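**Q** I would like to see how this sequence folds:
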Amino acid sequence: MAKSKIVEMNNMGIVVQSLDNAVSFFTELGLTLEGRAMVSGAWAGKVTGLGDQSVEVAMMVTPDGHSRLELSQFHTPGIIEDHRTAPVNALGYLRVMFRVDHLDELLERLQKQGAELVGEVVNYENIYKLCYIRGVEGLLIGLAERLDDTPAPTL
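**A** As a prediction, this is how the structure comes out:
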């Protein structure tokens, strides 16, 4: 019998307070809204363990079509914890990283939408220019611009 394994990563999910604001921000970043829908009822709560729930979901897709970000706004049950301002060394820390073109120009646009640079924009071994920002609702987002055509190092 064959050993079970992961086939692909389907998406990464983030719970937000305002779905409209999050969709607008990630659209500015370069993702495309693939679809938006309400997910509700006891069946959904069986998956999440929350019981009867009502959640509005927006699926955002990267330009290459391979990665998705699922944004969720819970209507019921109410939010019980908020981890958006946790530092990068917090247990369960959440960050999503995107490879981008023209980091400086993008960073300028995102800052006009309220994004804040966490530390500094740095040059990593002349391979990447990268930074962390606090984006919409304080979400931690990494941005990395490839500086050359050599293969990326494995970490």
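**Q** can we go C-alpha only for contacts and neighbour counts from here?
**A** Noted.
**Q** just the helices in the protein please.
**A** 19-29, 42-48, 103-112 (DSSP state H).
**Q** pipe the ones you listed into JSON lines and attach distance to Leu139 and mean neighbour count per row.
**A** Output for those, formatted as JSON lines (distance: least, Cα to Cα, whole Å; neighbours: other Cα atoms under 10 Å):
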{"stretch": "helix 19-29", "distance to Leu139": "10", "mean neighbour count": "17"}
{"stretch": "helix 42-48", "distance to Leu139": "22", "mean neighbour count": "13"}
{"stretch": "helix 103-112", "distance to Leu139": "13", "mean neighbour count": "14"}
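**Q** now the other sequence, so there's something to compare against:
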Amino acid sequence: MSVKRMDNVLIVVDDLEATKAFFLELGLTLEGETTVEGAAVGELIGLKDVRSTIAMLRTPDGQGIELDKFHAPDAVRFGPVEAPVNAMGYRRVMFAVDGIDDLVARMRTHGAEIIGEMRYGDAYRLAYIRGPEGIIVGLAEQLG
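**A** Got it, this is the predicted structure:
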């Protein structure tokens, strides 16, 4: 047996509300939000005395992004918030979109900053934006 599909990606955040609003504006929907805690949670993730709030978001095609705000123990930040795209580790998530110009303008109202934009031949227009918590999001609009 091998991997059947990707279920979700976890992003640990400090400002859950701002990050949630950012992804909702991108077009994801909030599937649910809950607080988890206790020994079983701690054993699963390898921490003690865990308490966190989780918001599960879904793309229109059902892919998940899980936002996690740790209340205990405190989240740990490694490196700068605005690390460059070539920093080691998970660096961005990319979404296929329509109307990239309008979407980028809307995302700016949520504090997003443009990292860069380009046209990839006649196939795609691409934009990288940085949102709350330094999260990098790639946007890809198929042309033609």
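**Q** just send the helices of structure 1 back as JSON lines, with distance to His75 of structure 1 too.
**A** Compiled in JSON lines, the helices of structure 1 are given as follows (distance: least, Cα to Cα, whole Å):
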{"stretch": "helix 19-29", "distance to His75 of structure 1": "11"}
{"stretch": "helix 42-48", "distance to His75 of structure 1": "13"}
{"stretch": "helix 103-112", "distance to His75 of structure 1": "27"}
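**Q** relative to Glu70 of structure 1, which of these is closest?
**A** Glu70 of structure 1 lies closest, by Cα to Cα, to one member of the helices of structure 1: helix 19-29, at 10.1 Å.
**Q** so which residues of structure 2 form strands?
**A** Taking DSSP state E as the test, the strands found in structure 2 are 8-12, 29-37, 51-58, 64-72, 92-96, 113-120, 124-130, 136-142.
**Q** ok, and what's touching the first one?
**A** Outside strand 8-12 of structure 2, the residues within contact range by Cα atoms under 8 Å, 6 or more residues apart in numbering are Gln63, Gly64, Ile65, Glu66, Leu67, Asp68, Lys69, Phe70, Ala75.
**Q** so that strand corresponds to what in structure 1?
**A** Aligned using TM-score structural alignment, strand 8-12 of structure 2 spans residues 11-15 in structure 1.
**Q** what's the distance between Met56 of structure 2 and Glu33 of structure 2?
**A** Here the criterion is Cα to Cα, to the nearest Å. By it, Met56 of structure 2 lies 6 Å from Glu33 of structure 2.
**Q** who has more neighbours, the two?
**A** Neighbours per residue (other Cα atoms under 10 Å) separate Met56 of structure 2 from Glu33, with Met56 holding more: 20 against 14.
**Q** surely the more buried one touches Gly62?
**A** No. Between Met56 of structure 2 and Gly62 there is no contact under Cα atoms under 8 Å: 11.2 Å.
**Q** need the contact list for the equivalent of Glu137 of structure 1 over in structure 2.
**A** When structure 2 is aligned by TM-score structural alignment, Glu137 of structure 1 is paired with Glu133. By Cα under 8 Å, 6+ apart, the residues touching Glu133 of structure 2 are Val13, Asp14, Asp15, Thr19, Val81, Glu82.
**Q** and for Ala86 of structure 1?
**A** Per Cα under 8 Å, 6+ apart, neighbours of Ala86 of structure 1: Tyr93.
**Q** mind listing what the spatially most central residue of structure 1 touches?
**A** Centroid-nearest residue in structure 1, with Cα atoms, centre = their mean: Val96, separated by 4.7 Å. Contact partners of Val96 of structure 1, counting by Cα under 8 Å, 6+ apart, are Leu140, Ile141, Gly142.
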